[in-house]
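1. everything below, folded, please.
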Amino acid sequence: MKRPDLYPELGRKIIKNTVNRGNAFKGKEKTNSWAAERAVSQKEAISKLFGLEMNGFRSEYREALANAEQKERECPVKMGGPGALELIYYACEFTNAQNVVETGVAYGWSSLASLLSLVKRNGILYSSDMPYLADDGDQYVGYVVPENLKSNWKLFRFADKESLPKIFADHQVFDVLHYDSDKSYNGRMWAYSELYKHLRKGGVFISDDIGDNSAYQDFCEKNNIETIVVEYEGKYIGVFIK
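-> Sure, this is the predicted structure:
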């Protein structure tokens, strides 16, 4: 009731969880088999795609990561964990990123990884995140991002279908795209197409949790995209250079 600008997403969620409920896991078995056959480690992917070694990230940012871990432990609301931080960071380093867009923030781990690279070039991270409506969780989105990095961060607090047009109105072309929001097949296919249009040639596209359904595989095959699949903590991440 307090956020009428979120009503369109409420309507979409009702349809997604009733009429289109079966689409959430469409093609899951097919894609998990496909992903397992080609999966490599995060380290291998960074070396193969970017020609970089990932050994220095944890040591160079030891203090920042330790502070973020402490913030996560203190947070009264439980959200998603860190994910493949090195993949995101080195994608930004490889592209000398000035502008990055991500969907899905939660604690802000992926945001932190992008910002640690972007701040070197005074770049901007544009983030789309659907507000948390329960447990007063909205105020904790991006909780692990330190204050000194927030001047390089623009956070749009809407669902992707409202956030992304606002982001693209602010900036048109991006160096790195990181998708980690709507997990449904239809939601992914819509967002992948929109994001891909705004990725520069030579830019990096990353999508988390591609094993949930076949949207990522189908999108890559439809657009003749050569992709790498990363296995990380039992899940699959898709990544390619445009």
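
2. going by C-alpha atoms from here, please, whenever you check contacts or count neighbours.
-> Will do.

3. need the contact partners of the helix or strand hosting residue 187.
-> Using DSSP states H and E, residue 187 sits within helix 185-197. The contact list for helix 185-197 (CA atoms under 8 Å, 6 or more residues apart in numbering) reads 23-26, 160-161, 177, 182, 205, 213-216, 219.

4. could you turn the buried ones of the residues you listed into a PyMOL selection?
-> Buried residues among these (16 or more other CA atoms under 10 Å), as a PyMOL selection:
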select buried, resi 23+24+25+26+160+177+182+205+213+214+215+216+219
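
5. what's the closest of the contacts of helix 185-197 to residue 74?
-> Checking the contacts of helix 185-197 against residue 74 by CA to CA gives residue 182 as the nearest, at 26.5 Å.

6. could you find the closest non-adjacent residue to the closest one?
-> residue 188 (6.4 Å; CA to CA, 6 or more residues apart in numbering).

7. measure the one you found to residue 218 for me?
-> Using CA to CA, to the nearest Å, one gets 11 Å for the distance from residue 188 to residue 218.

8. check residue 56 too.
-> 35 Å.

9. let me know the closest of the contacts of helix 185-197 to residue 242.
-> residue 205 (7.3 Å).

10. mind listing the strands for this structure?
-> 39-40, 99-103, 124-128, 153-156, 174-179, 199-207, 228-232, 235-241 (DSSP state E).

11. re the thing from before, which of the contacts of helix 185-197 fall in helices?
-> 160-161, 215-216, 219 (DSSP state H).

12. quick one: the residues you listed as CSV, columns for distance to residue 232 too.
-> Converted to CSV, the ones in helices among the contacts of helix 185-197 look like this (distance: CA to CA, whole Å):
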residue, distance to residue 232
160, 25
161, 28
215, 19
216, 16
219, 21
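
13. and these, which is closest to residue 142?
-> residue 160 (16.6 Å).

14. alongside the first, I'd like the structure of this one:
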Amino acid sequence: MSQRNIDFKKIHLSCNFNIINEMSTVLKTFVAYLRRPALYPELGRKIIKNTISRRSPFKGKEKTNSWAASIAVSQKIAVSWLFSMDTDQFRNTYADILEKAIAKEAQCPITMGGPGALELIYYACEYTKAQNVLETGVAYGWSSLAILLSLQKRDGTLYSSDMPYLAQDGDEYVGYVVPENLKKYWKLFRFADRESLPKIFKQVSSFDVFHYDSDKSYHGRMWAYHQIYKRLKPGAVFISDDIGDNSAYQDFCAKKNINTTVVEYSGKYIGVFIKQ
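-> Model prediction:
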């Protein structure tokens, strides 16, 4: 048998393995949804999105990445401009806590999103002297940790929305890096945003800081942005991760006539503004 035929068979077997693995993940996720009636609304939306809807989750991606690149600044500069604060103290003040969180993430048996612009999130809470903070998307809990380190000083509350990690059996690991002593300031809602947010809004009507890091589709972002923006206090800080995925953030800011700052962090773009 020729080397060419051997290589072709290897490629064929690799492709078949990947297809089987992907199908197994899809089936496992579907079964996990079926076992959780509270998640049926999100399951229905996903079925419609993947079989009927023709909406592109990447609408305007090229436009927004060009725009973001033209105005992006570092996290340090953004914190100085917006909040008149210096980011240098954060890592020194919380060195032990951050070191323990890094070690705990390394021990986690499943993979989720890593730390983002923690200083930006922390100093947004410090700037507003936040009492009530809302975030969508938790994963390991890095952004939650940054928020809670600030909120503990004022006995504030973080309200978080995050879907279970169904395909990975990762329910127990959401918020994994958050220390036990900070969890008394935290209320975690384990549904899709369209179910979590109405539940949260019944408990609190306005927020000092908002951090978005959940549904990355154009229409998912637009829905959440509008729901939350009207519940932010004047002077509140709005932060959205990964705005380069599509043009939702840029279009939202243009529609609301918002003068936004864009932060470049780890090769991605974050949008942030103070509500006037």
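
15. between residue 56 and residue 218 of structure 1, which one's more packed in?
-> residue 218 (15 against 10; other CA atoms under 10 Å).

16. map the more buried one onto structure 2.
-> Using TM-score structural alignment, the equivalent of residue 218 of structure 1 in structure 2 is residue 251.

17. same check, this time on residue 34 of structure 1
-> Alignment note: residue 34 of structure 1 maps to residue 67 in structure 2; criterion TM-score structural alignment.

18. check contacts around its match.
-> Contacts of residue 67 of structure 2 (CA under 8 Å, 6+ apart): none.

19. could I get the buried residue list for stretch 71-87 of structure 2?
-> 72-73, 75-79, 82-83, 85, 87.

20. what's the answer for stretch 10-25 of structure 1, then?
-> Buried, per 16+ other CA under 10 Å, within stretch 10-25 of structure 1: 16, 23-25.

21. of the residues you listed, closest to residue 135 of structure 1?
-> Of the buried residues of stretch 10-25 of structure 1, the one sitting nearest to residue 135 of structure 1 (CA to CA) turns out to be residue 16, at 23.1 Å.

22. if I look at the closest one, how far off is residue 125 of structure 1?
-> Taken as CA to CA, the span from residue 16 of structure 1 to residue 125 of structure 1 is 29 Å.

23. same deal with residue 43 of structure 1?
-> 24 Å.

24. residue 21 of structure 1 too?
-> 32 Å.

25. and for residue 30 of structure 1?
-> Residue 30 of structure 1 sits 34 Å away from residue 125 of structure 1, going by CA to CA.

26. likewise residue 119 of structure 1?
-> Residue 119 of structure 1 is 9 Å from residue 125 of structure 1, by CA to CA.

27. the more surrounded of the two?
-> Neighbour tally, residue 119 of structure 1 and residue 125, criterion other CA under 10 Å: the higher count belongs to residue 125, 25 against 19.

28. these two touch, right, the more buried one and residue 114?
-> Yes - contact criterion CA atoms under 8 Å: residue 125 of structure 1 and residue 114 qualify, at 7.2 Å.

29. hey, what's in contact with both of these two?
-> residue 100.

30. the match of residue 218 of structure 1: what's it in contact with?
-> Residue 251 of structure 2 neighbours (CA under 8 Å, 6+ apart): none.

31. just checking, what packs against the lengthiest helix in structure 2?
-> For structure 2, the longest helix by residue count, based on DSSP H, is helix 3-34. Counting contacts by 3 or more CA pairs under 8 Å, 6 or more residues apart in numbering; DSSP states H and E, helix 3-34 of structure 2 is packed against helix 40-51.

32. circling back: just the contacts of helix 185-197 of structure 1 now: which is nearest residue 106 of structure 1?
-> residue 182 (12.7 Å).

33. now the closest one: how far from residue 126 of structure 1?
-> Taking CA to CA, one finds residue 182 of structure 1 at 17 Å from residue 126 of structure 1.

34. same check on residue 80 of structure 1?
-> Using CA to CA, residue 80 of structure 1 is found at 19 Å from residue 126 of structure 1.

35. if you count what's nearby, which of those two comes out ahead?
-> The neighbour comparison of residue 80 of structure 1 against residue 126 (other CA under 10 Å) goes to residue 126, with 23 against 12.

36. returning to that earlier point: turn the strands of structure 1 into JSON lines, including distance to residue 143 of structure 1.
-> Shown next, in JSON lines, are the strands of structure 1 (distance: least, CA to CA, whole Å):
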{"stretch": "strand 39-40", "distance to residue 143 of structure 1": "31"}
{"stretch": "strand 99-103", "distance to residue 143 of structure 1": "16"}
{"stretch": "strand 124-128", "distance to residue 143 of structure 1": "14"}
{"stretch": "strand 153-156", "distance to residue 143 of structure 1": "12"}
{"stretch": "strand 174-179", "distance to residue 143 of structure 1": "19"}
{"stretch": "strand 199-207", "distance to residue 143 of structure 1": "22"}
{"stretch": "strand 228-232", "distance to residue 143 of structure 1": "23"}
{"stretch": "strand 235-241", "distance to residue 143 of structure 1": "24"}
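
37. right, so of those, which gets closest to residue 89 of structure 1?
-> It's strand 174-179; of those, that one is closest to residue 89 of structure 1 (CA to CA) at 10.0 Å.

38. counterpart of the residue nearest to residue 182 of structure 1 in structure 2?
-> So, by TM-score structural alignment, residue 188 of structure 1 is matched to residue 221.

39. what's the neighbour count on its match?
-> Counted with other CA under 10 Å, residue 221 of structure 2 comes out at 23.

40. same thing with the one 10 residues further on?
-> Residue neighbour count, defined by other CA under 10 Å, stands at 16 for residue 231 of structure 2.
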